[in-house]
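Trainee: sequence? don't have it. structure:
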């Protein structure tokens, strides 16, 4: 509204198809939103318009005839060899090593940046199997994530239990700012010759594919652990590699 009309508020009855078209143009050009981001913003705006229609505050839908489609994004993740290589290679910098360890921890837990930053000792408890589990509510959705702590993740936690930053902040890992962590991750990706920019979401994708689905964990279980709201979200994150497909198809081969 400020960009087009230089106002901060508008009568809902003034919102017409031209306003809707201008809003989409603004998102895609001025704000430089990707297709999926623009579509999500417009769909959120449509929810407000639907409330107005239901209450008869307006009598015509300005989005009548508007068509939008979320594009499927090819998510990137680390394969087995890349993950093992990142875990084992010695780094020359202390903070690079710390960021690498936190990233690997997320690869084995599926946690995103904000959830691993907020992870404290009381969120790690004994589960029904007497093993250690992460029990935390996701910051984004407020849905509980229940994740058994794998040996690789547990080893990293033990490595930092006496780190000054962890002790002072009641944290389990010395997590830096999101911007700083991603700067270090880009450098780590270059050092390990990863052919794409790795971020914390790369770790989440890696957990869903390389660590779980490709090792026979069911889609339903993978969906429950990171606290997805529905299984379609897991299908978006998860890609099954050729190795898993080949292993499954062996059951059908006749010798």
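Mentor: Yep, that arrived. Just so we're clear, the structure is a prediction, and the values are computed from it rather than from any experiment. Residues are numbered from 1 along each chain as shown.
Trainee: make it CA atoms for all contacts and neighbour counts henceforth
Mentor: Will do.
Trainee: Would you map the helices across this protein?
Mentor: With DSSP state H as the criterion, the chain has helices at 2-5, 17-28, 35-54, 80-88, 94-107, 113-117, 151-159, 164-169, 178-191, 200-206, 219-224, 231-237, 242-249.
Trainee: now for the ones you listed, which one comes closest to residue 130?
Mentor: If you check each of these against residue 130 by Cα to Cα, helix 151-159 wins as the nearest, at 14.1 Å.
Trainee: what packs against the closest one?
Mentor: Contact partners of helix 151-159 among helices and strands, from 3 or more Cα pairs under 8 Å, 6 or more residues apart in numbering; DSSP states H and E: helix 94-107.
Trainee: Report the buried residues of the helix it packs on.
Mentor: 96-107 (16 or more other Cα atoms under 10 Å).
Trainee: ok, now stretch 214-223?
Mentor: In stretch 214-223, counting by 16+ other Cα under 10 Å, buried: 214, 219, 222-223.
Trainee: Please identify the deepest-packed of the helices of the chain.
Mentor: Highest mean neighbour count among the helices of the chain (mean count of other Cα atoms under 10 Å): helix 200-206, with a mean of 24.
Trainee: Show me how far that one is from its chain's centre.
Mentor: 7 Å (Cα atoms, centre = their mean, to the nearest Å).
Trainee: what does stretch 25-45 give?
Mentor: Counting by Cα atoms, centre = their mean, stretch 25-45 comes out at 20 Å from the chain centroid.
Trainee: Next: stretch 204-211.
Mentor: 11 Å.
Trainee: And it, end to end?
Mentor: End-to-end distance for stretch 204-211: 10 Å, by Cα to Cα, to the nearest Å.
Trainee: Second structure follows, compare the two:
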């Protein structure tokens, strides 16, 4: 369950999209890299997400997992309720005070993985499959580091 959560942190996919993720969602992009191309369950918007090495590593780990092969899926995903229960248990064991859930992984992708590393909000919005930039701004808790980095760029220009 931990790997599915981490995979969500690296891709921004929701529980329902990861639960249906199969081999036909993986494509080679024009850049020669592996991408997930999937229509979101919730909005039906197409998401195009380049796979970072750590996400690919997780997919490779489960490549020959018997349950995945029989179902045609990429990851061993249990029910959302069961996933969230495991995550709560994992948080307790690790001393994490935050209420971990699959949605927290999506939020982490938007804030910690992408925005705070300089990925433009418009790009993040497209990868998350949002209908509007306004929806993404809910996730876009701008951190002090991002503000500081942006201001350094401005100071260099001025």
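Mentor: Thanks, I have it. Note that the coordinates shown come from a computational prediction; the quantities given were computed from them, not determined experimentally.
Trainee: can you put the helices of structure 1 in a markdown table and add distance to residue 144 of structure 1?
Mentor: A markdown table is the format used below for these (distance: least, Cα to Cα, whole Å):
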| stretch | distance to residue 144 of structure 1 |
| --- | --- |
| helix 2-5 | 39 |
| helix 17-28 | 33 |
| helix 35-54 | 24 |
| helix 80-88 | 27 |
| helix 94-107 | 16 |
| helix 113-117 | 11 |
| helix 151-159 | 19 |
| helix 164-169 | 23 |
| helix 178-191 | 22 |
| helix 200-206 | 16 |
| helix 219-224 | 9 |
| helix 231-237 | 15 |
| helix 242-249 | 29 |
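Trainee: Please name whichever of those helices is nearest to residue 137 of structure 1.
Mentor: helix 113-117 (8.2 Å).
Trainee: looking at structure 2, where would I find the counterpart of the closest one?
Mentor: Using TM-score structural alignment, helix 113-117 of structure 1 lines up with residues 15-19 of structure 2.
Trainee: Mean deviation, the matching stretch versus structure 1?
Mentor: After superposition onto structure 1, stretch 15-19 of structure 2 sits on average 0.3 Å from its aligned residues (mean Cα distance after the TM-score superposition for structure 1).
Trainee: which residues sit against that stretch?
Mentor: 8, 38, 40-41, 73, 75, 77-78, 80, 102-103 (Cα atoms under 8 Å, 6 or more residues apart in numbering).
Trainee: got it, and stretch 29-40 of structure 2?
Mentor: 17, 25-28, 45-51, 129.
Trainee: Look at that stretch and report the distance between its end residues.
Mentor: Stretch 29-40 of structure 2 has an end-to-end distance of 19 Å (criterion: Cα to Cα).
Trainee: can you check stretch 68-85 of structure 2 too?
Mentor: Taking Cα to Cα, the first and last residues of stretch 68-85 of structure 2 lie 21 Å apart.
Trainee: can you tell me what part of structure 1 it aligns to?
Mentor: With TM-score structural alignment as the criterion, stretch 68-85 of structure 2 aligns to 166-183.
Trainee: Relative to the whole chain's centre, how far out is the matching stretch?
Mentor: Relative to the chain's own centre, stretch 166-183 of structure 1 is displaced by 18 Å; criterion: Cα atoms, centre = their mean.
Trainee: One more: stretch 57-68 of structure 2?
Mentor: Counting by Cα atoms, centre = their mean, stretch 57-68 of structure 2 comes out at 18 Å from the chain centroid.
Trainee: Quick one: residues contacting the closest residue to residue 8 of structure 2 other than its chain neighbours.
Mentor: Leaving aside its chain neighbours, residue 8 of structure 2 sits nearest to residue 105 (5.4 Å; criterion: Cα to Cα, 6 or more residues apart in numbering). By Cα under 8 Å, 6+ apart, the contact set of residue 105 of structure 2 is 5-6, 8-9, 12.
Trainee: Save those residues as CSV, and put in distance to residue 157 of structure 2 too.
Mentor: Shown next, in CSV, are the contacts of residue 105 of structure 2 (distance: Cα to Cα, whole Å):
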residue, distance to residue 157 of structure 2
5, 40
6, 38
8, 37
9, 34
12, 33
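Trainee: out of the residues you listed, which ones does structure 1 keep as well?
Mentor: Using both residues aligned by TM-score structural alignment, their matches' Cα atoms under 8 Å, structure 1 keeps these contacts from those: 5-6, 8-9, 12.
Trainee: And those, which is closest to residue 145 of structure 2?
Mentor: Among these, residue 9 lies closest to residue 145 of structure 2 (Cα to Cα), at 19.7 Å.
Trainee: Now that that closest one has come up, it's in contact with residue 106, right?
Mentor: Yes. The pair residue 9 of structure 2 / residue 106 is scored as a contact, 5.8 Å apart, by Cα atoms under 8 Å.
Trainee: do you know how far residue 20 of structure 2 is from residue 3 of structure 2?
Mentor: The spacing between residue 20 of structure 2 and residue 3 of structure 2, counted by Cα to Cα, is 16 Å.
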